[in-house]
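Asks: this one's sequence-less:
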């Protein structure tokens, strides 16, 4: 099942995507879904970020080759950091390049996990019980600031630096999905989630030992090798097999 968050005029709703239509659901997508009876053509709605999380917990260096391209060895334990909820944007929205503050902004295509219920200290064997589904993500990063600061909050926390979408796929099996990132149609990243150093159950167990996860919270599972710079005017797309494609254009920040 694909669950989208969308707007029609000034109205925002959640809905179930079925082919080229979306059927609106009452309230939120957590728990039993209740259809309202309203149905819209996908081309007539605006897809939004599929969820507005209380927090985005991201995993660094979770593909061996990416760890090496960043100048280090793969970590023994997951490396976690946070992106603010204000960084989240949806498909088709613009990534704002803050030229006054950074001279290098990179794409990082990833698979994102959407948490389905409040949980803490979840054992890996039960991790699937707390997952609503999966979506595509781009962990946009001001690479020069990351290197200068020695920690990642500023580099990864700018407004618009966490595109998510186009919807939440509840039926995907995340164990071995292809991830591809393109810039202006050219493939820059290509990998599979089977190459993750720490798989999704392990990540949920690790993160939930540290903090309580709430419905709608996001775990970014890490980016594969091939990260690189974006320029103003570029169109960047992240495609995850069985999930969909997230596309955003880069613009100058005012």
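Replies: Done, it's in. Please read these numbers as outputs of a predicted model, since none were measured by experiment.
Asks: Could you use CA atoms for every contact and neighbour count after this?
Replies: Noted.
Asks: continuing past the helix ranked longest in the chain, what's the next helix or strand?
Replies: The residue-count maximum for a helix in the chain (DSSP state H) belongs to helix 200-210. Of the helices and strands lying after helix 200-210 in sequence (DSSP states H and E), the nearest is strand 218-220.
Asks: Give me the contacts around the longest helix of the chain.
Replies: With C-alpha atoms under 8 Å, 6 or more residues apart in numbering as the test, helix 200-210 has contacts from 78, 80, 119-128, 174-175, 221.
Asks: change it to 7 Å
Replies: 120, 121, 122, 123, 124, 125, 127 (C-alpha atoms under 7 Å, 6 or more residues apart in numbering).
Asks: Ok, stretch 93-112 next?
Replies: Contacts of stretch 93-112 (C-alpha under 7 Å, 6+ apart): 134-145, 160-161, 181, 218-223, 227-230, 238, 240, 248-253.
Asks: now the strands for the stretch 1-150 of the chain?
Replies: Remark: strands assigned in the stretch 1-150 of the chain by DSSP state E, counting those that start in this stretch are 2-8, 11-18, 21-25, 35-41, 46-47, 56-60, 79-83, 88-89, 94-97, 105-107, 109-115, 131-138, 141-142.
Asks: Use this one as the comparison:
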């Protein structure tokens, strides 16, 4: 099952996606994040029976527009860790992204002139939590995962490396395309390709099972630090092929489209606009 947050003239609404252009509204819920607050959200979504509506790419909002927490994982694909010249970690590297950073999966990303000098791409798999998870064991973690989506994590490298803390280069306003929808955990199989394109050039590719710390391990680790709530998002890290690691460095330019696709989840594509 696929669930989306769709824009309309009256606001947004949660919907069950039927095809890539049609969906059945789920009455009473403004977005997928609101729906996930209800214990029997899956049953509600499955039973939605209104008239299907058509939507276009630009009608899609970030699938969970305002999660309580967005927890990001750095250096979590083996090939990316190696290209950055680091050893495989014993524990996940965590940092946070604020909800203000999220935008629709096909929205333009507006980049201010003071932050566009070393603009990089990072295609990522996002895990969406379905119910409160506190001190969860890895073997039980799937019971707490609602589903998965795609994240287009634009990264301002010049800001990121101003200090030892990465957050400031990772959370610029409306720079993370998120969606196109949530594919429920029972409808997604790990191991397919994650690929990022800069225009027509494929710049990242890896199977999703190249993660050092998979979703279950991350839920266990994070939920032993603080609880994860329904609608919270774990952004699991990016594979090798980022522009900053290239010699010479390669960066996103004005007008460039960054597309991230994950087999089984769909794709997001954001046009870069320098302000």
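Replies: Yes, it's here. Note that the structure is a prediction, hence the values are computed from the model and not measured.
Asks: re the thing from before, would you list the buried entries among the contacts of stretch 93-112 of structure 1?
Replies: Buried subset of the contacts of stretch 93-112 of structure 1 (neighbour count, 16 or more other C-alpha atoms under 10 Å): 134-143, 145, 160-161, 181, 218-223, 227, 229-230, 238, 240, 248-251.
Asks: ranges for the helices of the stretch 151-254 of structure 1?
Replies: 153-156, 200-210 (DSSP state H, counting those that start in this stretch).
Asks: Dump these into JSON lines; add distance to residue 244 of structure 1 and mean neighbour count as well.
Replies: Output for the helices of the stretch 151-254 of structure 1, formatted as JSON lines (distance: least, C-alpha to C-alpha, whole Å; neighbours: other C-alpha atoms under 10 Å):
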{"stretch": "helix 153-156", "distance to residue 244 of structure 1": "23", "mean neighbour count": "20"}
{"stretch": "helix 200-210", "distance to residue 244 of structure 1": "19", "mean neighbour count": "19"}
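Asks: Of those, which is nearest residue 169 of structure 1?
Replies: helix 200-210 (15.3 Å; C-alpha to C-alpha).
Asks: mean offset of the closest one relative to structure 2 (after superposition)
Replies: The superposed helix 200-210 of structure 1 is, by mean C-alpha distance after the TM-score superposition for structure 1, a mean 0.8 Å from where its aligned residues fall in structure 2.
Asks: which residues in structure 2 does that helix align to?
Replies: With TM-score structural alignment applied, helix 200-210 of structure 1 matches the range 215-225 in structure 2.
Asks: related to what we said a few turns ago, between the strands of the stretch 1-150 of structure 1, which one is nearest to residue 151 of structure 1?
Replies: Using C-alpha to C-alpha, the strands of the stretch 1-150 of structure 1 put strand 79-83 closest to residue 151 of structure 1, at 9.1 Å.
Asks: which outside residues touch the closest one?
Replies: In contact with strand 79-83 of structure 1 (C-alpha under 7 Å, 6+ apart) are residues 56, 57, 58, 59, 60, 153, 156, 157.
Asks: how far away is the third one from residue 138 of structure 1?
Replies: Residue 58 of structure 1 sits 11 Å away from residue 138 of structure 1, going by C-alpha to C-alpha, to the nearest Å.
Asks: Over to the fifth one?
Replies: Taking C-alpha to C-alpha as the measure, residue 60 of structure 1 and residue 138 of structure 1 are separated by 13 Å.
Asks: Now do the shared contacts for those two.
Replies: In contact with both residue 60 of structure 1 and residue 138: no residue, using C-alpha under 7 Å, 6+ apart.
Asks: Output the contacts of helix 200-210 of structure 1 as CSV; include the columns distance to residue 33 of structure 1 and neighbour count.
Replies: As requested, these are exported to CSV (distance: C-alpha to C-alpha, whole Å; neighbours: other C-alpha atoms under 10 Å):
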residue, distance to residue 33 of structure 1, neighbour count
120, 24, 18
121, 27, 16
122, 24, 22
123, 27, 15
124, 26, 16
125, 26, 10
127, 21, 19
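Asks: any chance of the residues you listed in CSV, plus distance to residue 64 of structure 1?
Replies: Shown next, in CSV, are the contacts of helix 200-210 of structure 1 (distance: C-alpha to C-alpha, whole Å):
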residue, distance to residue 64 of structure 1
120, 28
121, 26
122, 25
123, 24
124, 21
125, 24
127, 23
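Asks: I'd like to know which of the residues you listed is nearest to residue 41 of structure 1.
Replies: residue 127 (34.5 Å).
Asks: list the contacts for that closest one?
Replies: Here residue 127 of structure 1 is in contact with 201, 204, 205 (C-alpha under 7 Å, 6+ apart).
Asks: Now which residue in structure 1 aligns to residue 95 of structure 2?
Replies: In structure 1, residue 95 of structure 2 lands on residue 81 (TM-score structural alignment).
Asks: From residue 226 of structure 1, how far off is its match?
Replies: For residue 81 of structure 1 relative to residue 226 of structure 1 (C-alpha to C-alpha), the value is 21 Å.
Asks: can you check residue 237 of structure 1 too?
Replies: 14 Å.
Asks: Could you do residue 74 of structure 1 as well?
Replies: 16 Å.
Asks: And residue 197 of structure 1, by the same measure?
Replies: 16 Å.
Asks: Which one's more surrounded, these two?
Replies: Neighbour tally, residue 197 of structure 1 and residue 226, criterion other C-alpha atoms under 10 Å: the higher count belongs to residue 197, 20 against 17.
Asks: excluding its backbone neighbours, what's nearest the more buried one?
Replies: What sits nearest to residue 197 of structure 1 in space, not counting adjacent residues and going by C-alpha to C-alpha, 6 or more residues apart in numbering, is residue 62, at 5.3 Å.
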